[in-house]
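Peer 1: below are the sequence and a predicted model; questions follow.
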Amino acid sequence: MLPRALLSKVILKPSVSLFQFNQQRGLHSRNKKAMEFIAKGWNALKEVDRVIDYCELNDRRLIPLLNTAKENFELALEADNTNTHARYWLSRVHMKYHVPGANKAVAAALLVEAAEMGDPDAQYALGCHLRVENDYVQSDQRAFYYLEKAVEQLHPGALYLLGAVYLTGDCVKKDIASALWCFHRASEKGHAGAAIAYGSLLLKGVKIPESIIKFSLKRGSAAQKRGKNKESIAIDPVEMAKEKFQIAAKSGCDLGFKWLARLEEEEKRLLTQEY
């Protein structure tokens, strides 16, 4: 039994005050309301993206949808000014679409704010924008900085782009192992381009880094034990490449289907030669 004095202290002195509880409840309520507005705005943009390829960019029939998206993202920020998703999507509306009242300066400011607040989509988008040549700032270094921040949160687009940077040695030291790691992690998140890049590099004979082999074995991918001791565990590069092409094909990428067809033809050719 606990002493009565100690029991009274536990009961009378809660770890969270009533004021703190109300404050947290208020934050949760504002965030929930903001997310509802973001969902409405995102649905409107989704409808725009669905039909925009079949009409002019400034088609007046798109204006009601664009206004709906813009207003809902603005309402989301009013409901919760700390919401990074609202900042990112509002910047996207201002920057990409012909919405009435669009302002590139506002878009840039919102995008930088969202990136600095840790939103991975904003960090990736800002990194992409800074990759454009700029005579007045060291844009490549800043782009690399934001891309790395997005990569830390395993953003698939940022992983793919950083992998391409490492592969080509553009503004960084060429590092095939780092490129493969980026492509591998991006493909695991369904990025078709990364899956194609990784699979094609494997078929060209690029050596798989040990870190990826260990990671893949833990995940139970196309691994085969060869030999009697545990140190002889290896991965069949052709089987892993096939897995990557299947990821690309699953996302609807034509190159994924073409690579799978080529592998199937090669397997048939080898079988006929054996017999």
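Peer 2: Received it, and whenever you're ready, just let me know what you need. Residues are numbered from 1 along each chain as shown.
Peer 1: C-alpha from now on. contacts and neighbour counts both.
Peer 2: Will do.
Peer 1: strands along the stretch 101-250 of the chain, start to end?
Peer 2: In the stretch 101-250 of the chain, the strands defined using DSSP state E, counting those that start in this stretch lie at 223-225, 233-235.
Peer 1: need those strands in JSON lines with mean neighbour count, can you?
Peer 2: Listed next are the strands of the stretch 101-250 of the chain as JSON lines, based on neighbours: other Cα atoms under 10 Å:
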{"stretch": "strand 223-225", "mean neighbour count": "15"}
{"stretch": "strand 233-235", "mean neighbour count": "17"}
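Peer 1: JSON lines for those strands, including distance to G26?
Peer 2: Listed next are those as JSON lines, based on distance: least, Cα to Cα, whole Å:
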{"stretch": "strand 223-225", "distance to G26": "50"}
{"stretch": "strand 233-235", "distance to G26": "52"}
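Peer 1: S211 is nearest to which of those strands?
Peer 2: With Cα to Cα as the criterion, S211 lies closest to strand 233-235 of these, at 11.9 Å.
Peer 1: which one's the longest helix in this structure?
Peer 2: Ranked by residue count, the top helix of the chain under DSSP state H comes out as helix 18-51.
Peer 1: want to compare, so here's the second one:
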Amino acid sequence: MLRPFFMKTYMKPITLRFPQFNPWREMHTRNKKAMEFIAKGWNALKEVDRVIDYTELNDRRLIPLLRTAKENFELALEADNSNTHARYWLSKLHLKYHVPGACKAIGAALLVEAADMGDPDAQYELGCRLRVENEYVQSDQQAFYYLEKAVDQLHPGALYLLGAVYLTGDCVKKDIASALWCFHRASEKGHAGAAIAYGSLLLRGVEVPESLTKFNSKRLPSTKAVEKNAGSPVMDRVEMAREQFQIAAKAECDLGLKWLNRLEEEEKRLVNG
């Protein structure tokens, strides 16, 4: 028996299509939403920081801004519970500001969580706080642990602080080469204190590690600078130090400007003498 023509020609298998779940797109959406909340909270907190030096810490006029910041950081965590930036900024609100509902214990817990989750700002902040003397906790080793974690991510503040630790031999074996490396990397990121420390050490004649001298030699203008400073390691040090003080001055550090003026006066004295 022959099948009807329409059955033979037009009957095809039906394929049902369901929307595919994309975890990466979902994660991106949550993170984007969280960052929007963080930006709103950060802007409110920035406004608080702009005027807080001219008001009392518990000035009622700051309360709306602080509440806005707190609500947005909390919303950011609701949107993306894995967001370390939201944890860090919310911890700062609890620990530093007189925001309604502030709790030091909650702030400390959030800070530790953010640091353990890998946020460099939180690691640096926690390392600084742990360096404060505490009769109940042996905090020096913990502080050094978190500072090193932040240094691994080239956090400028952590680099500067670790450089100071190596320079003074506080809690670790004194290591001038490591201190110089830390100051150098921090100054590259515009840290004024590190630039001043590195420049002043150069002028004092501290031996610079070979890795750093090679790096700086690559950055010197080729022929003219080499001819000018050939056979004059002292002039090389002065020029390297000048570059560091310029970094500090660019960061609006008065001490950087003072060092630059001092170098200019010294050079004029040598020329006229």
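Peer 2: Great, that's in hand. On a predicted model such as this, the values are computed, not experimentally measured, just so you know.
Peer 1: ok so, going back, measure how the next helix-or-strand element following the longest helix of the first structure sits relative to helix 18-51, angle-wise.
Peer 2: Next helix or strand after helix 18-51 of the first structure toward the C-terminus (DSSP states H and E): helix 63-79. Note on geometry: by axes from the mean of the first three to the mean of the last three Cα atoms, to 10 degrees, helix 63-79 of the first structure and helix 18-51 are set 160 degrees apart in direction.
Peer 1: mean deviation of helix 63-79 of the first structure from the second structure?
Peer 2: Following superposition, helix 63-79 of the first structure is found to deviate from the second structure by 0.3 Å on average (mean Cα distance after the TM-score superposition for the first structure).
Peer 1: where exactly do the helices run in the stretch 101-250 of the second structure?
Peer 2: Remark: helices assigned in the stretch 101-250 of the second structure by DSSP state H, counting those that start in this stretch are 104-116, 120-130, 140-152, 156-168, 176-188, 192-203, 210-219, 222-229, 233-250.
Peer 1: report the central residue of the first structure.
Peer 2: Centroid-nearest residue in the first structure: H155, 2.7 Å away (criterion: Cα atoms, centre = their mean).
Peer 1: quick one, what contacts that one?
Peer 2: By Cα atoms under 8 Å, 6 or more residues apart in numbering, H155 of the first structure lies in contact with 120-121, 124, 186.
Peer 1: P120 of the first structure now?
Peer 2: Counting by Cα under 8 Å, 6+ apart, P120 of the first structure touches 149-150, 153, 155.
Peer 1: and of the residues you listed, the nearest to A39 of the first structure?
Peer 2: The nearest one, if we look at the contacts of P120 of the first structure relative to A39 of the first structure and count by Cα to Cα, is H155, at 20.5 Å.
Peer 1: so which of the helices of the stretch 101-250 of the second structure is nearest H85 of the second structure?
Peer 2: Between these, helix 104-116 lies closest to H85 of the second structure; by Cα to Cα that is 7.5 Å.
Peer 1: re the thing from before, want to throw the helices of the stretch 101-250 of the second structure into JSON lines with distance to H85 of the second structure?
Peer 2: Output for those, formatted as JSON lines (distance: least, Cα to Cα, whole Å):
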{"stretch": "helix 104-116", "distance to H85 of the second structure": "7"}
{"stretch": "helix 120-130", "distance to H85 of the second structure": "8"}
{"stretch": "helix 140-152", "distance to H85 of the second structure": "14"}
{"stretch": "helix 156-168", "distance to H85 of the second structure": "17"}
{"stretch": "helix 176-188", "distance to H85 of the second structure": "21"}
{"stretch": "helix 192-203", "distance to H85 of the second structure": "24"}
{"stretch": "helix 210-219", "distance to H85 of the second structure": "33"}
{"stretch": "helix 222-229", "distance to H85 of the second structure": "43"}
{"stretch": "helix 233-250", "distance to H85 of the second structure": "28"}
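Peer 1: quick one: closest of these to N22 of the second structure.
Peer 2: With distances scored as Cα to Cα, the stretch of those nearest to N22 of the second structure is helix 104-116 (26.7 Å).
Peer 1: quick one: buried residues of the closest one?
Peer 2: Residues of helix 104-116 of the second structure classed as buried: 107-108, 110-115 (neighbour count, 16 or more other Cα atoms under 10 Å).
Peer 1: thank you, goodbye.
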